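Chemist: no sequence on this one, just coordinates:
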């Protein structure tokens, strides 16, 4: 039983970094998208 619990916690620990990576990736993509969106807005206003 103890070994199973240790394996379970190890599995959870291994899934946490991937979630953080995914979150950071999503965050960077969203910031990139919003910056492009604001850039397009300013370009349209200039035209």
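Modeler: Perfect, thanks for sending it. Fair warning: this is a prediction, and the values are worked out from it, not measured in the lab.
Chemist: alpha carbons only for contacts and neighbour counts from here, please
Modeler: OK.
Chemist: do a quick rundown of the helices in the protein.
Modeler: Assigned helices in the chain, in chain order: 2-46 (criterion: DSSP state H).
Chemist: for the residue nearest to the spatial centre of it, give its distance to residue 45.
Modeler: Central residue of the chain (CA atoms, centre = their mean): residue 23, 1.8 Å from the mean position. Distance, residue 23 to residue 45, using CA to CA, to the nearest Å: 33 Å.
Chemist: this is the other structure I want to compare:
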């Protein structure tokens, strides 16, 4: 985390993020949710629907 001062004596906080890691985490979450919904749609029998 970077901290800095502006020229008027205040302070600001600079937030950085790793976009690739964030996107990968989000895609993995969506994938897991889809797998869960497929299982529930098939009555939990583990058979994949089409």
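Modeler: Perfect, thanks for sending it. The structure displayed is predicted, hence computed values, not measured ones.
Chemist: so after superposing, what's the score?
Modeler: In this superposition the chains share a TM-score of 0.55, using TM-score structural alignment, normalised by the length of the first structure; 29 aligned residues with a CA RMSD of 1.9 Å.
Chemist: quick one: map the residue nearest to the centre of the first structure onto the second structure.
Modeler: Here residue 23 of the first structure is matched to residue 20 in the second structure, going by TM-score structural alignment.
Chemist: ok, now residue 44 of the first structure?
Modeler: By TM-score structural alignment, residue 44 of the first structure lines up with residue 41.
Chemist: give me the neighbour count for that match.
Modeler: 14 (other CA atoms under 10 Å).
Chemist: cool, and residue 37 of the second structure?
Modeler: Quick note: residue 37 of the second structure (other CA under 10 Å) scores 13 neighbours.
Chemist: for it, give its distance to residue 5 of the second structure.
Modeler: With distances taken as CA to CA, residue 37 of the second structure is found 49 Å from residue 5 of the second structure.
Chemist: coming back round to it: from residue 27 of the second structure, how far off is the match of residue 23 of the first structure?
Modeler: Counting by CA to CA, the gap from residue 20 of the second structure to residue 27 of the second structure is 11 Å.
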